[in-house]
Structure formats: structure tokens, C-alpha cells
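1. make a model of this:
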Amino acid sequence: MVVLAAAPLRETCARPRIEAAVAMKSRPAGGTRTAAAGGSETLVGGGLPPTPLSGLVARLVMSLALAVMIGMATPMLELARPAVAAAVAVLVAIAAACSFVVQLRARARQQECDRAIEALARHLRLPQLTRRACRASRWRDGWVGVPDRVVWQYGPGAPNTDSEWLTELVDVTGRRFGGRYEVAQQKPRQRRVYLVRDLSPASASAGDRRVKAFSRQIFGAGSKVAVELDDDGEIAAFEVRDIDAVKFSDRITQSRAERKVSNLMPDRFRAKFDVVRAQVRFERRPTFPESVWIPVVDIDTSLDVLQSYDQVEIQYAVDEDRNILAWSPAIQPNLMLIGTPGTGKTVTAHTLLVQASRYGWPIWVVDGKSIEFLGFQDWPNVQIVATTTAEQVAVIERAHALMEYRYQLITKGTVTENNFEPLLLFLDEWADFRANLLDWYADVKPGGRGSSKPRALSMAASIARKGRSSRVHLVFGTQRPDAEYFTGDMRDNFPLKISMGRLTPQAAMMAWESPVIGTTIPRKRRGRATTVDHEGMPIEAQCYRTPDPRKVADESFEAELLDKLRPAEVKHPRLLIVPPELDPANADRDDDFVYADYASASWVLASSRPDLDPVAQRRCDPVDGRTLSSPLTMLGLGGDAGESREGTDATPSTPPSAGASSMPSAPRAGADDVDDAPFTTVDDGYDDADEVHVGEVKIGDLVLVDDALEHWAVVVDVGDDLIEPDCVAISWRDDHDGDGELTVSTDDIVIVRKPSKEPLDA
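-> The predicted structure is shown next:
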């Protein structure tokens, strides 16, 4: 039940109360016409006449006179002894006094009711003043006391279905009688409203009373609230019944009510609306962990990949309730991973790779930055990590060829889809790979009528469209969903998306077809992402943290975790791609190699060509990394510099050159592009601060919450305040996962920073 406090919760933009006492004048014959709220007219008398005190005094005097007469007449008539007569007279006098006191208190209580009737006459739309309009009973707490039950009779024109009308009725009743009331029942046919007094003990927490008060203001005076406390006596949850189901039927209004309640409570709460039952339940929202290490899940490795294919669930994150979110490739064939540097995108990609390898899946990796997956070159079941452009082209070409080959087998009726071992293909940092590929293609493009673009680009899109039936699954990683390749057709081929960190409204529109989803993620919470739940609805999640084998220290927690995650059995051997110029089959060839030569390069087992195996070379040829990476070595001056250092193991005499690489490659990723880059600052992606009218504030803008602290936060929602009707509520969320609400007048000016309107495909 809703406790209705006499005073409003806020002073800002407070709604003027309807209470207006009728002037205490003598009532003219027939009453007078007065304009009521809403424009209708009601007939209201001048005031209720007070109960005369003279009648009570006269009855008291008569009772006392009777007592005296009894005392005097009894001895004269010799009906009793004098002592008995005196006692009878005293009892009569006491009875008379008690009767007078009782009637005097009844008169005082009636006066309280009269004042309440006069104050609410217009609000109740009474045709005339009558004491039948209010019935108060069960008085307690004091000589006059406060009634526990008040029944109001309203006029035919009263808007009894209006929540504000009921709120005003309860407010004025509480102020007039000095208690807190709530609507217990309403009988429209009899035009009656039954109010009951809240009898919660005075020791009830202020938070309990506050919840009931603002719930009435948000959901209507007729709503009822039941509060649940935890072991510490704090509010853990509360349920509001008899809400306006029509008003709160849409998701936008429900979200605003949820944020309003959270902003009025010391903790964040979430809402679960049941519009059918006209009720809502609020529960304390759990906090997201700042980091969650990848769990070591028990997997039945005795099952063959064909047997376990339909049951594979690659866990990658948890939601706020710690529910595990997983990717089921048999249902969602492809996954798109979106995120700028520093958001945790590469770490999440490592999580997907490690989890898939434990199921015994063969994995091919196209490492667009050339350095993000180096630590997994010797990871069990990772067959190849392509780090050069030529290798990456060969991987895409062979994955596409495998897909087409399997389609041919299906067409011939030789096999069915159930005979195919799954293959997981990672295309990471697509924008970098695409740029490098176009630059490289200019050097290896065949003459004549060769294609203007490398066919690897169209093959990647083809794998996204057709890979499911051939069980060639794709994990597509990119920093932003560029419009050039993220069309509707491409988007539909990725039923599961994970967008890391905060998106701009433009990027959110491309990724989620909504300018709102994913735009309020705290920027200083690495690994926080937007994804979908098991019902396909976008939710916020915390992605698992997986160590990079290349960066962990020996005997550290990360090293121990990787040992537990490492598959015990290698089911798929490592592979190498033989560069055309190093292939013995091309020993007699004099002409330059073109795109097709690299695309169709030979593949061999890594164990058969240790001279081409980067893992074997790193193990056999330790070098002084500091000297090798110095500018002097790069400039060809490394010999002298290396001799001046003590303890160097090896110093190359000549620097690497573009022609020294066995396969052409031009990676463009800089040091500041790696996933360990610092978090983006508040200035990234937004225009300069500007003063705008509150009506121009949009979701996704940055709003200045506190000028003195330079506290900026992203706007989560903008809409009419649910408590203050003449105000606008701006809900916000900052980079530290804090949230709140600004309540401003509809004419106010606020300081915001709009998202930059730079084209996504720039």
C-alpha cells in the first residue's frame, strides 16, 4: 500500500495544490455557482454551520440539577440512608460530566471533518456542502485523535479515475487529519473513496516511507506498495500494485519509471513490469564486476566434434545477474565483434578462440594487425595464424574453397552436412586488413583484364552468407561498423554481435539499428559490452578476461590459468603456407608472382618445414629484442650500437627491408592501435561544449552534470519528469558507471557536447 506523505518530495517545479478552503460565510439560499477545476461548475454552499455548544452546556446543567435534586429528595422521602443518597447523586453527576466530555469530543471530531469537507468541496465536485460527504471512524492517538478510516462521497462530475485527483484527495486528507493515508478501495457506482491510515510503527525506516510516498507520486495515489527488507533492514525490493497499466504499457515509460525510482533510492533498482496484472516489481540491481576471468569449464573431450557440434556453447560473458552468455555456432553461425582500442575487443576474441579450441575445433586466424594472435601460433588446434597480407589472402581463399568444395559434395549427394567437421575462421581487424590488402594488391595485380579489387574481399562476404551449411563459421572483428561493408545484407548474416565499449549514435544505428543501444556503456570499464541474451534482446554484459600467452609471466596466476585452459590433446596439426618464391615447384620461374600465385600457395605441415616455422625459429634463435628493435638497427647502423652493449645475444648486421620479407606485407597498425591503448578521453568523438535549450538535448550527448567538478556524463534518456509535470528529466551515466538524473525546467539552458558527425566510412 502506498503511504501518502503530507509534504511533497521536492520543492523544485512543485505542482500547485488544488486545496482551497471555502470561505466561512453564511450560506445563501440555494448556494452559489463556482468554477471548478477542469472548467465545470459545482454548487457549493458558503460553509457548514458549527455544532452549537449551548445545547451541550444545557444538557450538562440539567444533569447536574437532577443529581442535586436526587440528593435532596432521598432523605426527605426516607427512601434510603443519607450516604446512599449522596452516592447516587455523585454517580449521576459523574455520568453527566462523562456524557458532556464525550459529546464535546464528538463535536471536535465533527469540526475536523467539517474543515476537511470545506477544504475539498470543490475538489469533490459537491453540489452542496453536506456532512454526508465525509465519514471518519476509528479515531485514536489523542483526545480528539486521528481517524484510521475516512470515507469520502464525491459528486457526479469528479474525475475519480484521474491519479492526480486521487493524489490530491489523499494529500489534503492527510494534512487535515494529521496522518498518512492511502487508497484502500473505491466504489465508482456509489461515488465513494475509502482511505485507510498507514499504521506502520514510528520505527519504520524513513526509506520505507519514502518508497511508498514517491511510488504514489509516480504510479498514482491508488497504487499499493509492499516493501521487502534484507537481513540488515535495508530495502531489497518492493512491489507496486494497481498501477495505471495504460500509462506504463510502453517500454519507454517503463524505463523512465525505472530510472526515476533508481535516482530516488540510494541503490540502483531495476523494474519488472506486469502490465496484465497492473503491477511492477523493483529489485535492487546487482553491480557489474570490473573484471571476470575466463572460467575453466568442464568439457567432455571424449566426444567427437561431429557428436558435440549441436551442443557447443562458447561462453564469453556474464550479464548483471551473473548469467552466462554463450555463442552457439550451430544456431548462430557467425559472430561480429566490434570495438575500438582499449575496450577489450582483442581479449574477447582470445576468449572465443580458447573456448573453441577446447572443443577440438580447427581454427584459422587472419590477424589484421599481425601481432594480436601471435601468442596462439602454437596453441593446440590453432592450425595457422596468418600475419602477412599474402598469408591472409591464402587463408581466406582456402576457407572459401573448402566451403565451395563441401557444397559440391552436398550437391552430388556424396555426403550430408552432418559429415562436416566445423572450421572456425577469425577475420580480425577487418579495416586494417582491407587497407593493407588494397595497397598490396596494387603490386601483385595481374595485367590485362584483372579485377580492380582482390577477390578475397568478396570471398569473405560469401563465407558470411553461405558458411553455415558447410560449417565454416566466421568471427568477424572490426573497430567500427563502417557503412561501406556493413550493409543490411551483411548485418543479417551476424545474428550474434558483441559491441565493446560505448558506441556513437551513428555506430549504434549501424550495429543495432537503433541510435540508443550501446551508447551509454561506461568508457572506463574495459570488457563491458552490449550483446544479446538468449531471447535475442540487447543487454549489457561483462566479457571474460583471457590472458595473452605471449605476455604472461612464468609462474603467475595468468600462466596457471592458461595451463588449465590449454587443451590436453592436439586434434589438428599446425599448418604453414609456402611462399611462391620459396616453393621448389617454382624454381625455374623468372616472371613476377601475381595475386593468384599467393592465393593458391602450397600448404604444408609445420613439422615438415621448420625453416618456415616462426615458432621453431623463435625457440632456436634468441635475440636481444632491445637491440633488434632500435632505430639504429632499422637504419642499418646496428652493428656498432650492438657492440657497445654488454650481454647481447645477437645483433643483426643489416636491418630488415621491404624486400627481405619472404612474403609481401604492409601492416599499417601502429603502437597506439594495440588493445592495451589507454582509455579514450572525454574529448574523443564529441564536439566542443555548447549551451543549448533543454529541448535540443538528445540521447548520446554529453551533458555537464557538475560545472565545478567538470563532471560530464552521457545522456541516457530525456523526457517529461514523472513527478514534476512542468520539468524535464535528463537521465545520465558517467564513465565510472555512476548514474543520476537532472531535473530542469522546460525553459532551461544546459551545457552539452554533441557527438561528432564524422562519416563512419571516412
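2. drop to CA atoms for contacts and neighbour counts, all remaining ones
-> Noted.
3. residue 423 touches residue 361, doesn't it?
-> Yes: if you go by CA atoms under 8 Å, residue 423 and residue 361 touch, sitting 6.4 Å apart.
4. tally of neighbours for residue 527?
-> 27 (other CA atoms under 10 Å).
5. correct me, but it touches residue 502?
-> No: counting by CA under 8 Å, residue 502 is not a contact partner of residue 527; they are 10.9 Å apart.
6. so which bits of the longest strand along the chain are buried?
-> Counting residues, the longest strand found in the chain (DSSP state E) is strand 711-720. For strand 711-720, burial by neighbour count (16 or more other CA atoms under 10 Å) applies to 712-720.
7. what's it packed up against?
-> The contact analysis (3 or more CA pairs under 8 Å, 6 or more residues apart in numbering; DSSP states H and E) places strand 711-720 against strand 702-706, strand 727-733.
8. out of the ones you listed, deepest packed?
-> Of all these, strand 727-733 has the most neighbours on average by mean count of other CA atoms under 10 Å, namely a mean of 24.
9. that one: how far from the chain's middle?
-> 15 Å (CA atoms, centre = their mean, to the nearest Å).
10. then stretch 106-119?
-> 51 Å.
11. where does the residue nearest the centre of the chain sit, in terms of helix or strand?
-> Note on the chain: the residue nearest the mean C-alpha position is residue 540, at 5.7 Å, using CA atoms, centre = their mean. Assigned by DSSP states H and E, residue 540 falls within strand 538-545.
12. the structure of the following sequence is requested for comparison with the preceding one:
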Amino acid sequence: MDTFSTSSGQPDPDTGDDRFASARPVDPTIKGFTPWQLSVSAIAVVVLAVALWAILATLGAPVIGVLFLLPTLACAGALYAVSMRRRLRLGVIADLAGALARHLGVPDAAYLDIDARQWQGGWVGVPHVLNIQYPTQVDDSAPDWAAGVAEVVHAELEQQYTVGRHNIRGHRLTLRDPTRTAGSLTPEPAARAERAAVRRSLPDTIARPVPTQADLSSWLIPLGVDASGTRVGWNLAAPQGHLLVLGRSGAGKRVLLTGIVVEAAARGWPVWIIDHRRVDLLGVRDWPNVQIVASTLDDQIVVLNQAWREMEGRVALIESGSSRNDLEPLVVVVHHFREFATAVADAANRAGQGAAAASLAHDRVTDLLRHGRQVNVYVVLSVQRADDQLLREENRDDVGAVVALGRLDSGVATALWGGDRPSEPAEPVPGRAVVQTGDGKPVLIQCYWTPDPREARRVKDEQDLYLLDALRPSLVTHPVLHVQRSRVMTESPEAAWRVNLNADLAEGYGASTSGLADWSRARGSGGSPAPAVTQVETTGWSEMVMVSQLQAGSLARLDDETGWVIIEQVEAVPNDGTKLLIHWRGNDGAGSQVVSRTRAVRIRHLNDGIY
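-> Below you'll find the model as predicted:
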């Protein structure tokens, strides 16, 4: 019997997980000699044997020296072999500790102590018994928690284990091999090598490629690449056209959704976004063909209700004889659906509404999932857990593509993938995901990385800005929208609820501060700037144009930092026919910047003296 215990690795000081702020790495438990000590012992025995032989040979008894030398060398060889086997077993347990650390969400493998006993089967073999000591901060209250750990061990060691005992108070889990047969315990080297090859072949980051003309005419939105380098995508033309994105915070949902929005906008499709986190998708608010990004709960209710009305209106068109081919795709992104639905229910309860109003978000999204595809209205749902009550069996059948970022619990993965669950789960690498499209088998991919336009402009990352400029749509087909209410919102929850349900989406930015507009009118008349008015109803309209179409006097929004500015002069950049030098003036002063000639910017048109 060979007992083996290890606690390896160093804690990550930058983990950022507050749960383990007070936790400490486990002190390594040394049972028996370490591989290094065994190797030193083998060398010492060899030196002793040679010295003894030399002494006997000097005394004239070399034959007796050889008789002592041979068994001593054999003993040294056995010690070295044992040290090598123990080193290999140490590597197996270190890999297992790393996999369990990622599964349990602990900062590092050093926070785990794995005691492996009764190794059998082959030269290295696998342990019959595993005792896993984990930190008290790990949440082990789920009914299938221990089974999930056993699944991770099975995936790593290629050996099935059963839960022998789970000491919740002592935070110790014992796994046992149910077979106890020596012949079938050896892990399959080919399977382990194949898994390692898959991990090595997937890079940690892949920048989103610029769509070709063939891509822009396709309804397939690329999501990432698998281990063979094959592109994997979401096909809106599939029988079930909607997309589900799930994963814990930090897994890469925001980056993936940004890429999906950019790809849809590049195809000239309108995009409506409900961003319940308010700032996750703020970077695409001014992106061409992104008509609205609703960040407040009131606006989010209006956008969802209007998406449902749009679907019903399209159904009426089909009933009146129109063809589905005449309806362009509308992509509706609902980020963090469960939090959004809960907030809507709370708002309905505060307004004194009934159960039907409280389930408004759930009912509207369910209708969009069931009937939206028939009229080219497609939903992108973002949730944190795969066991969300929205994903009942009938709703799961309406989702054509599922992207699961990061690792999933064993029970959740089984419920999500069924018998087709992938043999290689996603690692905790941002953007690493398991994707299932249609009835195909789930595959492990690395999702494309798309820069956040707002963040790229803030830090002035030239590489990110260059990529975003290449991804920006060359054709702007849809104007920006704003929420238009029949009357001003009041502090009464009941009145506000009714106003939101009756609100519409209209072109333009709606009410905004008009300091720049007042300054522009005063500048045009030669007078001094008029006092700023706090709120002015904007009746003008806007459109997207290329920078090369800007003229002196245009009111344009070059980026988020400068906001709306008056273009004073447009000059060519010497020795660079692809760039223009823009001189502008705004509320916060004047400036200039070099911009690509083909970059799309938004301009406002004069209407009744107000921009």
C-alpha cells in the first residue's frame, strides 16, 4: 500500500475573490520520504557500495567486495525507481489538485490537501482512495456538490469514483473506487494526452476577425474556434434561432455579447439592448445600427414591451400576405435576464399590480422565444445559471445555440447537455466555453475577443482602436432610438408603471441638455452664447455618415470623450490619404484629432432652429 499526500502550488495574491481573503494555504502533509529524499538515499547507497568494494579490494578481497557491491547497487536502483514513481504520482495529484481548484473556485491548488492511498494498476497506477481537504470558505451545501467533485476526478484520472464520506463539518471529502480491480485502474494515456492536446491547441485569446463580404451576407455569426481551428457560430437561420449565453461573473459574457452586437450591426441589422447591469454594454451605445441600449429599469421595460409589439406587428404583416423574407432580422439582447425579471416583478408589486404584471418580463421573453423566429426577431439571453426557471424543457427547445462559459456543476451540465455532455469541460479561462448548436454535440471553443469601444477610446489603445475601426459598419441603415413617453414620469409607482407600458420608441436622442445648441445658434448670429437651458425637447433627427462627409458647421459626435461638437475645419493629413484632421469646438473647449476617412460618426440635422 502506498500513501501519498500533497499540497502544491502558490496562492495567487491577485485573485480578487473576497471569500478567501482570510483563508490560508494548507501546509503540505509529508508522509514517507519525498522523491528528492529517495533519490539522495539511492546516491548515498551507491557511494557506500563503491567505497566498501574499494576497501575490500585494497585488503585483497575483491571477490567479497563484488558480492557486497551487487546487492547494494540493486537496492540503490530500487530506491531510485521508487523515487521516480513517487515523482510521477506527485505530478498526477498536482494536476488533479489544479483541476479541483478550478472547479471549486479556490485561488490556488495550495488551498487543497489531497491524500491519495492504495495506488494500484500499472507502473504509476491510480489511487483507490482519495481524501480531499478543502477550505471552509468553499460552498458545499448543494445536494450534488460531492458528486460534482467526483466527476472532476473522473475526468482527470479516467477512473470512476463513488462518494465514500462527506464530512461537511470537517470540510473533508472521501472518494473510493467502486471496482477494486487492478487490471482496469490504469488511466488511459491516449485519453489524457488527447485532453492535454486540446488544452494546448486553444489559445487564451483570439481577436475577432474582420468580417468578409461573404460573412456579411451570411446569417451565421461567428462565436469562436474549436481545437482544430474550425470556426463555430450562431446560425440565425437554424430551426431554433435564439441564443443563450450563460456563465458566472468574469467568464466573458460581456466580451462575447459585444462581439455578437458588432457582428449583427455589421450586417446592417438593428440591435436593441437591455443592459440590466447598466454599464456592461455601454460601449456600444453609439455603435452604428445599435438603435438603443436601455440601462434604466423604466427604459428596459419599454424596450422589452416594444420588442414584443414589434413581433406582434410582424405577425400581422405575415397574416396580411407579406413574406417573411421581406422582414429583416431584429436582434434583441437581454443581458442578465434573471436580475432584470426580478426587478420588473418588484416594480410591479410596488405599483400594486397583480401576478400577471409581475411576470411581465418572463412572459414577454417566453413569447419572443416561442414566436419571434417566425418573423425574424431573435433573442440573445444572458443568464448566470443554467438551472434558471426560464429554461424549462419547452423553452430550451426554442434555443438554437447555447454558449456555456467556464465550468458548470455536474448536475447542471447533465441537465443542460443530457447524454451528450462534453468529456472535456471548459476551463476557467475568460472566453473558454462549451457550445452546442442545434442538435450537434457540444464542443469546447475559445470565444473571439472583441474590445470594448468605450474602454479602448479611454485608454487610447491603438491596436484595439484599429480593430474596432475595421469592425465598424460601412453602411448605416438604422437611426438611433429613444424612449418616448406620453407624459412625464411621476414619483407614483402605479402611474410610472402605466406610463412605461404605453411608451414607444422614437427616432432621435430625445430630451437632452442644449448648452451646445444654444452656443451654436449664438455663434451663427454673431452674438454671445445664450444662457443654457436645462432641458429642451430635441426635435431634430440624426444619421450616421463617414468622416469624409463632414463639413464645417456640422454638429457631430466624434467619440464619448468629446461628446457633441461643432466641426470647424476638415483638413487632409499629409502623406496619408486614409486619414483626416478634424478641428472642432464644444462646450468644454476646442481641439483636433486625426480620424480615419471611412470611420462612421453620428451627425445631427437642423430642425426648427434646434439641433
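13. where does the TM-score land?
-> The TM-score (TM-score structural alignment, normalised by the length of the second structure) is 0.51; 354 aligned residues with a CA RMSD of 4.2 Å.
14. mind putting the helices and strands packed on strand 711-720 of the first structure into JSON lines with distance to residue 633 of the first structure?
-> Conversion of those to JSON lines gives the following (distance: least, CA to CA, whole Å):
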{"stretch": "strand 702-706", "distance to residue 633 of the first structure": "47"}
{"stretch": "strand 727-733", "distance to residue 633 of the first structure": "49"}
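15. what's the match for residue 380 of the second structure in the first structure?
-> Counting by TM-score structural alignment, residue 380 of the second structure corresponds to residue 475 in the first structure.
16. and that match, helix, strand or coil?
-> Secondary structure assignment for residue 475 of the first structure (DSSP: H, G, I helix; E, B strand; the rest coil): strand.
17. can you tell me which residues contact it?
-> In this structure, residue 475 of the first structure makes contact with 334-337, 424-428, judged by CA atoms under 8 Å, 6 or more residues apart in numbering.
18. and if you look at residue 437 of the second structure?
-> So residue 437 of the second structure contacts 233-234, 400-402 (CA under 8 Å, 6+ apart).
19. whichever strand or helix holds residue 75 of the second structure corresponds to what range in the first structure?
-> Per DSSP H and E, residue 75 of the second structure falls inside helix 62-104. The aligned range for helix 62-104 of the second structure in the first structure is empty, by TM-score structural alignment.
20. can you pull the buried residues of the helix or strand following that helix?
-> Sequence-wise, the next helix or strand downstream of helix 62-104 of the second structure (DSSP H and E) is strand 113-120. Across strand 113-120 of the second structure, burial judged by 16+ other CA under 10 Å covers 113-117, 119-120.
21. any idea what residue 439 of the first structure aligns with in the second structure?
-> If you follow residue 439 of the first structure across to the second structure using TM-score structural alignment, you land on residue 346.
22. give me the three-state assignment for its match.
-> helix.
23. show me what contacts it?
-> Counting by CA under 8 Å, 6+ apart, the residues that residue 346 of the second structure touches are residue 358.
24. mind running it again at 10 Å?
-> 340, 352-353, 357-359 (CA atoms under 10 Å, 6 or more residues apart in numbering).
25. ok, residue 566 of the first structure to residue 411 of the first structure distance?
-> Distance, residue 566 of the first structure to residue 411 of the first structure, using CA to CA, to the nearest Å: 38 Å.
26. also residue 517 of the first structure?
-> Taken as CA to CA, the span from residue 517 of the first structure to residue 411 of the first structure is 42 Å.
27. same deal with residue 753 of the first structure?
-> Applying CA to CA to residue 753 of the first structure and residue 411 of the first structure gives a distance of 57 Å.
28. neighbour-wise, which of those two wins?
-> Between residue 753 of the first structure and residue 411, residue 753 has the larger neighbour count (other CA under 10 Å), namely 24 against 11.
29. list the contacts for the nearest residue to residue 35 of the second structure once chain neighbours are set aside?
-> Leaving out its chain neighbours, the residue that sits closest to residue 35 of the second structure by CA to CA, 6 or more residues apart in numbering is residue 83, at 4.4 Å. By CA under 10 Å, 6+ apart, the contact set of residue 83 of the second structure is 33-42, 77, 89.
30. ok, those residues vs residue 98 of the second structure, which is closest?
-> For these, the closest approach to residue 98 of the second structure (CA to CA) belongs to residue 89, at 14.2 Å.
31. so that closest one touches residue 127, yeah?
-> Yes: with contact defined as CA atoms under 10 Å, residue 89 of the second structure reaches residue 127; the gap is 9.4 Å.
32. common neighbours of the two, please.
-> 4, 116, 119.
33. JSON lines for the residues you listed, including distance to residue 99 of the second structure?
-> Converted to JSON lines, these look like this (distance: CA to CA, whole Å):
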{"residue": "4", "distance to residue 99 of the second structure": "18"}
{"residue": "116", "distance to residue 99 of the second structure": "15"}
{"residue": "119", "distance to residue 99 of the second structure": "20"}
